[in-house]
Structures are given as structure tokens and as C-alpha cells.
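Asks: quick one: sequence and predicted model below, then my questions.
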Amino acid sequence: VPPTFEQLLGDVKALADSGLYPEASKYAAELLASPDRTPAESRRLYAELARVIFLHEEGNAVHGKGNCERIIINTNMSLGEGESFDAATHRMRALAFEWLQRPASALAEYQQAVEKGIADRWEISKRILEIRRATEGISAKELHAVFDEFLAGQGVSQELQFWAALEKVDLFGREGDHATTERFLSANAARFRDSAFAGQFDYLQALAWYHLGRKEDAERLLRSVRDRLSWAEPTYICAGWLLGRILQEQESPQFALSFYEDVLDKAPPGPYRTAAILGRAETLAALERFDESVESYLEAIQKTMDRPYGSVIDVQQIRESATAWYRDLASRGRLAEAVPYLREAARLVPPADTERQASYAEWQADLAMKLGESLLADEQGTDAATGQGAKAKEYLQEAGREYLRLARLASLNEARSSRAIWRAADAFDRAGDLRQAAAVLDRFVADRPTSNRVPEALRRLGQMYQAVGDYDRAIERYQESLAQFSGTPAAVSSIVPLADCLTEKGDLETAEQALLRLVAHKSDESLRSVMPEAREYREALFRLGDLYIRTKKYEEAIARFQEALDRYPNDPRSSRAMFMLAESHRVSADRLYSDYLDPKNVPHKDRLRATYIERLKKARQLYDGLIERFRLREASSLGELERTYIKLSHFYRADVVHDLARVSDPSDLMPFIDSLELYDRAAWLYQEDPMAMSAYIQMINCYIRLGKIDKARMTLQRARWALKGVPDESFDKYSPDEDRQYWTAYLDWLEKTPTFSLALAGSD
């Protein structure tokens, strides 16, 4: 005989009652799939399936969203037309809605359960109150009225009456109504003292004294309560938590921690256990065990979110506690330790509370910015890399993200939002994330074209694009700033970097014109207020000198470098400017000599000769001055480039003295005598440098011109010996064609040249 439906349904219930929930669920689903199932039978199976899933979820600490939704769906499917749920089903649905974090729906189901005569109506009423307190906010007057109902109600258990009394005492204490507390305790003393809850009444008295500020009295009474009670009793746990609280407020964190740890060791999951976890987090922070403290905060947050109703603490209290530790640590300069506290506090701010969200975003951004900049400063202040640069970048990028979030949250406050975007760009810029910083500023310019920050934004955009080598976009932004905001400090500051970008692009003529706007501006231009004292004027002057060197406009370079030295003798670049000015005189003299030899310039030969001599003498003077300037400094303070300037000055000053012979009377041998001494000194100072070979060649020529053949021969031999002393690696700095073999062959050739060989033969 086939089993009846009642037997089949009984089998499902038996499996569920045995804890075989997956099997029961699967069997119920198979029965539902049968084509012979009647609508009434299906509804009963849906109801049982909901019960099976509920029993499974009721035993879980973490509830599956899908299962909770199936409880609701299956109970809905279990109703026929005109039917309604019984009280127990309403309670089951209420819990499912709680697990789904839908408190309004849970409240409605609980209220239906009470109205339909649920057996434990007072427990359900307590739950309704806990949910309302957590989600709606109830006035103290209404709370007292509800608690009074529990104290006076028929059939209310002693445990629930004590809970109501405990809540009233705590509420009176928070209100500061201590006189009413004492009257309430006196009126209810008989209710508890003559019962199994006598110890609990002493706890109420201790709680009242705690709120009154009689903490030492409360501590003594609480210790007495714990001595009289078993650790398994709930009041033993409450007393342990409150003792921890009192000792914590008396700044005895180590003793407070011992009580919190005792509570955690003995208490089952519940409100006081969660409160003790928070107490542990706070006392660990006071003991500067920050990593453990943060872990406890995370645990307290998770427990409170898992059980948001009926708790001694709520997420707002946790947020305020973590925020207080952030402020305390930040005020003491413990920025890194403050970070996790602020992060955890920030994520507890309700999403709808945009003003508080904005405040926390700003605090997080400011803290991350300070940390990042501090780490960057530490990194830059050490000779060796400390590895803090990567961490600094992380903090600065976090700051940028939080400032952008602040800008969105404060969108109705234009000034605050604009400042936040600006700070975001600063943060990304400091992090070296120039593309992101540029994207932020580009959006700023597009969204706020009338802001007084736009000129500076355009200048910074130009700098950022320039830094990443995007010269076209950099030029576009600099030119936009100059076109729209000419004369503003930001536009003036854009001119030199604009010229740099144009130079990189090879547009040297436009670069020159840009720089001339600063140092040779017309009287009617908006830049006429830029005086030589301005940084931009100074930068433009040095840049023009370099530009003229690059374009071989040496006369213009002489003028600009001379002006730069006259105006800014103490500028860090003055040594380089001095060298380049000497170079401009030397190279331009070579050009003048070419003009001097040109037959077309015969009418101007005297002027050309005089200018040629003047340029060479000025170059000599500048090289001498540069050598003397560096001689007065400690050798260890000289950089590689400065050492190069000194070396070249020694060789080039000998060259310019030697070149005076080109236009001197043939009988005037002083250029050879003077340059011979200078070449000899240069060769001696830099005997391990291949450049010394050129000096030796010039010395040989000078001796031949002076008729000192023996000296020429000796110098040739000196050159050969000197060549042997030049290290191989020294040749790597020069053209690969001028290696040791090259100079050896050159000296051999020189010795065999007719002029040199005849002179040597004649001397024999």
C-alpha cells in the first residue's frame, strides 16, 4: 500500500527533528515536485520546508541570506486564500527578517505574533522594544512606561522583571535622576531581596552608585556580589563587566583588563560579553597594545552587527570610543597608531548621515596626508633609502581618495568641496601619481571655470604634464593660463616652464620669445610689473643664457649671463653662469677670428682684432675667477659638475692665452710663454686625464715657436710617460676614437712630422 501524504509529511518532520536538515529539505522538495500533489498538500509542504530551513538557520551564528529569504518565500507559499499565519509562524518570519537585517518587517511580524497570543508574549515584547530602541529611537518617558508594564504585568518572569528594573536604573543614571533611582530601588527592594534575585538587587544598587559617582562604594558591593554568586549566574557576568568599567575609568587599565578577560572566559554569547570585548579593546589601547586593541575593536564591531538588538553597547558607542582613541593618539603625535582606530570608526557612520560622513572623510584624509608627508620627509632626510617611500605613497593616495570622497559629500558647500578637490590633487601630486593629480585638476577646471583657483590649477596642470613628458598638453595648459589670466602670479609663473617645454619640443624661437616676455617686456604688457627681484625674472635670465648657448647666439648669451652675474652673484647657479659666460667669450672670439680673416672685412679688421683680444682676455679673467672661487671651497663639497668646470677652466684659459698669438705681432712671444705655463699646470693637475695629452701637444708647439727644441723633445717624452699613467677607465669618458692607442699613434706621428723631425735633426 503506497504511503499516505500524512506519512510522507511525517517522514520529512522526522528527518528535521533528527537534525538532518539537508536531507529533510531535499525530501520535501522531491515531494513538492510530484505531479500528484494537491494544492493543499503543497501548501503544507511549503510550511514544513520553511520550518526545516528555519531550524537549520536558528543554530547558525552567521545566517545565509538565501536561506532566510527562502523561509519568507516558503511561508508565503504555505497560505491558501483567506488564510493567515499563526503566532509561531509570525515569530519564525520575524527572526528571518531580523537575520536579513530588515527590522521594520521583523517588528510587524513580532507584533502580529503578540496579537495572536504567542505563548512567550513578554519575551517577544522585549524583543520588539529592543528593535525599536535600535532603529527608531524612543523617548525616556516611553521607555520608563514600557519597563513599568514589565514590572507590573501578569505572568512576567522574575528574569524579565529584573531586566526591566536594570534598564530603569541605567536609564535614570544616564538621565542623572539619582533621587528617583533611590526611590525606585526602595520601592522594589522587597520584590528582589526575598527571592532568588537578591544578589541581582545588590547589582542594581551598585549600578545606581556608579551613575551617582560613588564608584568606590559600587566597586566594594560588586566584589561582594561576585563573592556570593556562582560564575555561571548572569549577574556574576554583569558585575564583572561593571567592575572592569569602574577600574578603567579610575585609570587602572591592567586591573580592568583582568575583569574583562574573566567575563570573556566565563560568559556565553550575549550583550555583556560583547560589552566586555569593547572594554578589552579600550584597556589594551590604554596599555599601548595597539594591534591587540584593534583586533578587539573589530571583534566588538562584528558581534554588535551580528546581534544589533538588546545589546549593552551599539555601533555608535563603538564609533565614539574608537574616535576618542584616534584623537588621543593623534594629539600625541602617534599618527600611525591612530590610523586603524579612525578607519574602523569611519565605517560605522550611517550612510545617510552625510555631514558626519564628510567629517570622517576629512579626518581620514588629513591624517593620511600628514603621515605621508612625514614619511617622505624622513626618507629625504636620510642618506640611504629606508623603504618608507612606498608606505608614504600609500598614505598619500589614500588621502587623495578621501579628499575626493569629501568633495562629493560636501557638494552643497562649494568652498569646502573645492578645498577638498584641491587637497586631493596635492595628495596625488605628493604621491608621485601625477596622472591622477592631473585628472583631478582637469575636472576642477572644467567644473569650476569661475573659481579663483583656476589660474593656479592651469599652472599646476602644466607642471604635471611636463613632469610626465606630455609637453603638448603642458604647453596647452600654460598657454591657456597666459591667455586667460595674463598678469596673475600663476600665469607669470607659467612662462619659464612653458619655455622649457617648447625647448624640449625643439621650438627654440618660441621659447626665446616666451622668456623675453619676462626680461624684455613691453611697457603696455600685463607683465610689466615683473621686476628683476622676482624669481621668474631670475629664472628667465638664466634660461635665456642657456638657450642662446644652444642656438649659438653667443653675443646674446654674453649679455644675459653677465646680467645674471651682476644681479644675482650669490645664486647657486652663478658658478655655472660664470663658466658659460667664459665659454661664450671664448667661442665667440673664434667666430670673430674667422671674420677677421675674411677679405670682405678688411675695413673692419682693427675693430674685429680689438674685440677678439677683448673677448679672449675676458674669458681668461673669468676662467681665473672660477678657478679661484672653487679653490676657496673644501674639495669634499664640490660636485662632479663643479669639478668639470674647474678642469675645463684650467685647459681653456691656456687656450685663450695661446690664441692671442693669432693677432699678435710675430715677434711677440708672450702668448706662447704665458700659455706654456698654464698648459704645464693643467697637464700636471690632471695627469691622469686624457685631456692632459692635448696640453702636452700645445706645449710642444709653444716650445717649437720659442725655438726651444730640446724642451720640445723633453715634452714629447713627458707626454709618452704621462700617457702610460692614464688609467684605462679614464678614456671611457671621452670619444672611443681617442683611446690610448690613438694617442700613442699620434705622438709617434708627431715625432715623424717634417717640422718636428727637422727641428730635432738640426739640434743634433
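Replies: Okay, I see it.

Asks: from now on I want contacts and neighbour counts done on CA atoms only, so please keep to that.
Replies: Fine.

Asks: just give the number of residues close to Pro671.
Replies: 19 (other C-alpha atoms under 10 Å).

Asks: in the helix or strand where it lies, which residues are buried?
Replies: Using DSSP states H and E, Pro671 sits within helix 670-685. Of the residues in helix 670-685, those with enough neighbours to count as buried (16 or more other C-alpha atoms under 10 Å) are Pro671, Phe672, Ile673, Ser675, Leu676, Leu678, Tyr679, Asp680, Arg681, Ala682, Ala683.

Asks: cool, stretch 292-299 as well?
Replies: Here stretch 292-299 shows Ser293, Val294, Ser296, Tyr297, Leu298, Glu299 as buried, counting by 16+ other C-alpha under 10 Å.

Asks: re the thing from before, Serialize the buried residues of helix 670-685 to CSV and add fields for distance to Tyr568.
Replies: Output for those, formatted as CSV (distance: C-alpha to C-alpha, whole Å):
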residue, distance to Tyr568
Pro671, 34
Phe672, 36
Ile673, 36
Ser675, 32
Leu676, 35
Leu678, 30
Tyr679, 32
Asp680, 34
Arg681, 31
Ala682, 30
Ala683, 33
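
Asks: quick one, what contacts Lys711?
Replies: Ile700, Tyr703 (C-alpha atoms under 8 Å, 6 or more residues apart in numbering).

Asks: would you mark the buried spots in the host helix or strand of it?
Replies: Lys711 is part of helix 709-725, with elements assigned from DSSP H and E. The neighbour-count check on helix 709-725 (16+ other C-alpha under 10 Å) flags Ile709, Lys711, Ala712, Arg713, Thr715, Leu716, Ala719, Arg720, Ala722, Leu723 as buried.

Asks: beyond it, next helix or strand please.
Replies: Assignment by DSSP H and E places the next element after helix 709-725 at helix 740-752.

Asks: now that following helix against helix 709-725, angle please.
Replies: Interaxial angle of helix 740-752 relative to helix 709-725 (axes from the mean of the first three to the mean of the last three C-alpha atoms, to 10 degrees): 170 degrees.

Asks: nearest residue to the middle of this protein?
Replies: Leu396 (1.5 Å; C-alpha atoms, centre = their mean).

Asks: isn't that one up against Ser374?
Replies: No - counting by C-alpha atoms under 8 Å, Ser374 is not a contact partner of Leu396; they are 10.4 Å apart.

Asks: OK, contacts around Thr551?
Replies: Per C-alpha under 8 Å, 6+ apart, neighbours of Thr551: Leu508.

Asks: presented hereafter is structure B, for comparison with structure A:
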Amino acid sequence: MPATITPKLAEVITIKDVREHSDSLWKSAHCYEKAQLWRKAIDVLLQFAKAMPGDPRQLEALHRLGMAHLADRQYAVAVEFFRRILEENPRSPTAHQSHVPLARSLMALNRLDEAMIELQRVVTDHPALKPDSVEYRAALVELGRLHYRQRQFEAAIQRLNEADERYGQATEGATIRFLMADSYRQSVPQIEETLKQQLPLSRRQALAAERARRLDRAQSLYGQVVTELDARKPASMSEAEKLYRRNAYFYRADCAYDLGKYDQAITLYDAAVKHFDADPSSLMALVQIVNAYCEMGRLDEARVANDRARAQLKRIPKEAFDDPSLPMNRQHWEDWLKFTSQFNLFSAAQADAGNRRTQ
């Protein structure tokens, strides 16, 4: 028997030696999984599960089937496999490894309440899974992510802060801190809505202080994300981490802007532009630089910044604006930059800035 079993070789091995056949199927499935050929991996694992009912690896085969279906975006089928493991072998290590992928499958199906229950089972008095376990860590981070997805920012902050304190030095530390920073930042508008109401002075001052604290905390966390991910090679980052790195550059500048630290915001926006020069989001940073100068009444510098933004627009490839998630398309940018270069709009911006400073 060769030391390395290829998928093709497994297909021609006879069933005379049952053990050899089961091993060939097992290793063949590994080959397909490594190549991310999920449909082929599923076919081989199903053969294994059917042909080898007494094999001690049956439970692991069910878990691998669940993971392969999850990777292949067959979420409903993945749920069936993970639930079967949990129902038939609830105390097994394989069952413990199935809680989080089951929750992820449910989240993909938008069955968020069920996913929440599954994750809470792990982090709330699970008889076997303790905070130092890999499964508990994964469940806690995923629970914070789920609260964040549902815009339950207070709960997200609580869970993610716990995750940061426990596992902040782990590989997912940057992800934890980005989600926590974004939860702090996105919780601020609710405070701002409350501040629009008639409030006692003491209550207003407390809310204003809390708003500033959250923005300051968010800015600090975004800065940590930037530092951590800048130190890594792009090839070592997931697509999500690359997105978090980019957004952290822009959002930490937004926090400084919202705190009224306009000079600092300009410096941070400028850093974002330098790192993501070809990204259409760089225009948003340049526009905010214009706005920051207007807020301070420095219109000559605002005009220079606006000219820089217009020059940047010409350098960005047209296809870069095809992303539907962008807040503005190319025509919107062109119109805005054209109109804001007119003196009357700058005057309006100056007046608006003056009004805000006197409020």
C-alpha cells in the first residue's frame, strides 16, 4: 500500500481488505478536503459512512460531512449532521466541536435565534466546556459577532470585551478588537438621539461624557487593529481581516472627527489615503479632510484639499466604483466635488460650521 493515497487510487482498490478500503476512503476524503473539492469529499465520506458502520471513525466522519456541507454552502444539510451528532453523542468531544459550526450554519440560514441559543449553551454553564477550551473561545467570539450582526451593540461590547480579556493575544485578537471598536462607534448615534431631547443638565453632561468615552475607546481599538494587522504580511490575512484593516484606518479618523479633533482627524485621514490610494474609499477620506478644514473655518486649505480630492478621483480606475456597497458612486463623487469647489458652497459650509461651534 503506498504511503500517499490519492483519490484516484482509492477508487480502484478492491473491498477484499475492508480495513484497507476504509483507510483509502478516509485518506481520499482528506485529499479532496485539502483541495477544497467539497462535493467530492462529501461523496467519499458518504461512501465511508455507509460502507463502514462499525468503524470507530464514524462520528468523526459525520462531523467532517457537516463541515464539508458548511464549506459548500449547503447549510441546511450541515445543520442535520451537526444536530445528529449532538443528539446521539452529546458528551463526546466531537459533539463539543459541533456547537459553533452548527451556530454558523444556522446564522447562514438567518435562523439567528437558534444560533444564539446554541452559542449560549456553550458559554453559560456548559458541563464540559470551560473558558480555557478552544470550543468556548470560538463560541464566545461568535456570540459577540452575532450580537454585532443584530446591532445589539451593548451585548456585543460585553461579550467581545470578555473575549479580548481572555483571548486578546490569540490569532483572532484583531478581529475581536475591530468588532468591539465598531460596536462602540455604532452605539454612539443612539446617545446622540437622546441628546436631542430636553434633558436635565446633569443628564446631558453625563451622556456627552459617555459619547466621548465611547468614541475615544473605539478610536483606540481601531488603532490597535491597524498596528497589529500592519505588522502582518497580506498573504497571512483572511479577506475579513483585510477589510477590517482598511476600515479601521478610516473609522479611527471618523472617531477623531466626531470628537471635534479636526487636526488629528486630518492626519489620520491622510494616513488612510496613503495606504489605500487606489481604493474609492480614499475619496471619502479626502472629502472628510475638506469637511474638517471647513469645520475649523480654514477655507483656503479646504480648497486645496478639494483640488487634491478631484485629482485623486481621476487616478482611481472606473471599475473600482462598481462595488455596490460603496456609499456613493462615481457620478455622486464627481458632482459633490464639483459643487463643493464653488465658493458659495464653501461659504455655506463655513456658516454651518460656525453655527455648530456656537451651539
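Replies: Yep, it's here. Since the model is a prediction, treat every value here as computed from it, not as a measurement.

Asks: any idea what the TM-score is?
Replies: Scored against TM-score structural alignment, normalised by the length of the second structure, the superposed chains reach a TM-score of 0.81; 343 aligned residues with a C-alpha RMSD of 3.3 Å.

Asks: hang on, the earlier thing: between the buried residues of helix 670-685 of the first structure, which sits nearest Ala87 of the first structure?
Replies: Ala682 (107.8 Å; C-alpha to C-alpha).

Asks: that closest one -> the second structure?
Replies: Mapped onto the second structure by TM-score structural alignment, Ala682 of the first structure lines up with Ala272.

Asks: how much space between its match and Tyr251 of the second structure?
Replies: Ala272 of the second structure sits 10 Å away from Tyr251 of the second structure, going by C-alpha to C-alpha, to the nearest Å.

Asks: what is in contact with these two at once?
Replies: Counting by C-alpha under 8 Å, 6+ apart, nothing touches both Ala272 of the second structure and Tyr251.

Asks: do you know how far the aligned residue in the first structure for Phe81 of the second structure is from Ser451 of the first structure?
Replies: Residue pairing (TM-score structural alignment): Phe81 of the second structure is matched to Arg477 of the first structure. Separation of Arg477 of the first structure from Ser451 of the first structure (C-alpha to C-alpha): 16 Å.

Asks: neighbour count: those two, which is higher?
Replies: More neighbours sit around Arg477 than around the other of Arg477 of the first structure and Ser451, counting by other C-alpha under 10 Å; the figures are 24 against 13.

Asks: isn't that one up against Leu458?
Replies: Yes - taking contacts as C-alpha under 8 Å, Arg477 of the first structure lies within contact range of Leu458: 5.5 Å.

Asks: dump the residue contacts of the aligned partner of Ser282 of the second structure in the first structure.
Replies: Under the alignment (TM-score structural alignment), Ser282 of the second structure pairs with Ala692 in the first structure. Neighbouring residues of Ala692 of the first structure by C-alpha under 8 Å, 6+ apart: Ala682, Ala683, Trp684, Tyr686.

Asks: shared with the second structure, which of these?
Replies: Of the contacts of Ala692 of the first structure, the ones still in contact in the second structure (both residues aligned by TM-score structural alignment, their matches' C-alpha atoms under 8 Å) are Ala682, Ala683, Tyr686.

Asks: would you agree the first one is in contact with Ala695?
Replies: What that stands for is Ala682 of the first structure. Yes - with contacts counted by C-alpha under 8 Å, Ala682 of the first structure reaches Ala695, the gap being 7.2 Å.

Asks: who touches both of these two?
Replies: Phe651.

Asks: which parts of the stretch 351-500 of the first structure are helices?
Replies: Ranges of helices in the stretch 351-500 of the first structure, per DSSP state H, counting those that start in this stretch, are 354-380, 388-409, 414-430, 434-447, 454-467, 471-485, 489-505.

Asks: scratch that, the stretch 101-250 of the first structure
Replies: 103-115, 121-135, 140-152, 158-175, 178-193, 198-212, 215-228, 234-249.

Asks: in the second structure, which residues correspond to the fifth one?
Replies: So the one you mean is helix 178-193 of the first structure. Helix 178-193 of the first structure maps onto no residues of the second structure, going by TM-score structural alignment.

Asks: which strands or helices does that helix pack on?
Replies: On a contact count with 3 or more C-alpha pairs under 8 Å, 6 or more residues apart in numbering; DSSP states H and E, helix 178-193 of the first structure meets helix 158-175, helix 198-212.

Asks: and those helices, which is most packed in?
Replies: Mean neighbour count (mean count of other C-alpha atoms under 10 Å) peaks for helix 198-212 among these, with a mean of 22.

Asks: next, the angle helix 158-175 makes with that one.
Replies: Going by the same axes, to 10 degrees, helix 198-212 of the first structure makes 10 degrees with helix 158-175.

Asks: run the chain-centre distance for helix 198-212 of the first structure.
Replies: 49 Å (C-alpha atoms, centre = their mean, to the nearest Å).

Asks: list the helices and strands that helix packs on?
Replies: helix 158-175, helix 178-193, helix 215-228, helix 234-249.

Asks: how about a cut-off of 6 Å?
Replies: helix 215-228 (3 or more C-alpha pairs under 6 Å, 6 or more residues apart in numbering; DSSP states H and E).

Asks: can you check which part of the second structure the helix it packs on sits on?
Replies: The aligned range for helix 215-228 of the first structure is empty, by TM-score structural alignment.

Asks: list the buried residues in that helix.
Replies: Lys215, Ala218, Glu219, Leu221, Leu222, Val225, Arg226.

Asks: next: stretch 397-417 of the first structure.
Replies: Neighbour counts using 16+ other C-alpha under 10 Å place 397-410, 417 of stretch 397-417 of the first structure among the buried residues.

Asks: what's the local residue count around Glu476 of the first structure?
Replies: So Glu476 of the first structure, with other C-alpha under 10 Å, has 16 neighbours.

Asks: revised request: answer the last question for Thr755 of the first structure.
Replies: Other residues close to Thr755 of the first structure by other C-alpha under 10 Å number 12.

Asks: equivalent analysis for the one 4 residues further on, please.
Replies: By the criterion of other C-alpha under 10 Å, Ala759 of the first structure has 18 neighbours.
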